[in-house]
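J.: predicted coordinates and the sequence they were generated for:
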Amino acid sequence: MGKLLKNISDNDLFDLADLFKVFSDSTRIRILYSLFDEGKNVNTISTELEMTQSAISHQLRYLKETNLISSKRAGQSMIYSLADDHVKTIIKMGLEHLWEK
């Protein structure tokens, strides 16, 4: 086991479990994947995912609270984007794991 894992606290492990819970919802994963290459507004995301704006807004709020996405105002719209490349890495690694078979 590497040094990183030897010195990790139980609280850090609980926080890590909470982070992975965020990824347990297929709608949230679809939203994050939608934001891989560019920022988008709620309307664009809801159209792409064929879901209501209300449902998308609810999940965006949760993703923002968990620091996986960020937002910025563009005129009257909010543009949502991935908070950083770590989000992409987590999803890519999960997909690689699934495709290893």
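T.: Yes, it's here.
J.: switch to C-alpha atoms for all contacts and neighbour counts from now on
T.: Fine.
J.: what segments of this structure are helices?
T.: 3-6, 10-22, 26-34, 42-49, 53-65, 85-99 (DSSP state H).
J.: so for Q76, which of the ones you listed sits nearest?
T.: helix 42-49 (11.8 Å; Cα to Cα).
J.: which outside residues touch the closest one?
T.: The contact list for helix 42-49, computed with Cα atoms under 8 Å, 6 or more residues apart in numbering, reads R30, I31, S34, T52, Q53, I56, S57, M78, I79, Y80.
J.: in a markdown table: those, plus neighbour count and distance to K6.
T.: Converted to a markdown table, the contacts of helix 42-49 look like this (neighbours: other Cα atoms under 10 Å; distance: Cα to Cα, whole Å):
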| residue | neighbour count | distance to K6 |
| --- | --- | --- |
| R30 | 14 | 34 |
| I31 | 22 | 34 |
| S34 | 18 | 36 |
| T52 | 13 | 45 |
| Q53 | 17 | 44 |
| I56 | 21 | 39 |
| S57 | 16 | 39 |
| M78 | 16 | 41 |
| I79 | 17 | 40 |
| Y80 | 22 | 36 |
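J.: presented hereafter is structure B, for comparison with structure A:
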Amino acid sequence: MKDRCCDYSKEFDRAKENLVEEEILYDVAELFKAFADTTRIKIISVLQEEELCVGAISELLNMSQSAISHQLKALKNAKIIKSKKVGKWVYYSLNDEHIKKIYDMGLEHITKG
């Protein structure tokens, strides 16, 4: 190893053992990128408790169905939401409790931080 300003070999070795694979870190960064859009956050907020179709989300957020559909695709690709078809309607909901927790923690950090 290169010369260091202090002896941290134990800490270095522990940190090296705990390194997360590059591909996993990339996927985590992509997840947070999906959260980095106001419209997508608004969609996540309305899907917190309810499963909704594009029309309902569009009306709630006062946005075009086209704009909502575009963002829903991005959220689905990031595995943040899931969809189910009921007859001719497609309903969207959060993919799992992890997404709700991430959103809730971000909201709490901003409002109570």
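T.: Looks like it arrived, so ask away. Remember, predicted model here, so these are calculated numbers, not experimental data.
J.: fetch the TM-score of the aligned pair.
T.: TM-score for the superposed chains, counting by TM-score structural alignment, normalised by the length of the first structure: 0.89, backed by 100 aligned residues with a Cα RMSD of 2.1 Å.
J.: among the helices of the first structure, which comes closest to A74 of the first structure?
T.: Short answer: helix 42-49, nearest of these by Cα to Cα, at 12.3 Å.
J.: the closest one vs the second structure, average distance?
T.: Its matched residues in the second structure lie on average 0.2 Å from helix 42-49 of the first structure after superposition (mean Cα distance after the TM-score superposition for the first structure).
J.: in the second structure, what stretch matches that helix?
T.: Under TM-score structural alignment, helix 42-49 of the first structure corresponds to residues 54-61 of the second structure.
J.: same question, stretch 10-19 of the first structure
T.: Against the second structure, stretch 10-19 of the first structure falls on residues 22-31 (TM-score structural alignment).
J.: who touches the matching stretch?
T.: A78, I80.
J.: any buried residues in that stretch, and which?
T.: L31 (16 or more other Cα atoms under 10 Å).
J.: any idea how far it is from the chain center?
T.: 12 Å (Cα atoms, centre = their mean, to the nearest Å).
J.: identify the farthest-apart pair in the contacts of helix 42-49 of the first structure.
T.: Top of the distance list for these (Cα to Cα): R30 and M78, 18.6 Å.
J.: ok, the equivalent of E108 of the second structure over in the first structure to I90 of the first structure distance?
T.: Counting by TM-score structural alignment, E108 of the second structure corresponds to E96 in the first structure. As for E96 of the first structure, its distance to I90 of the first structure is 10 Å (criterion: Cα to Cα, to the nearest Å).
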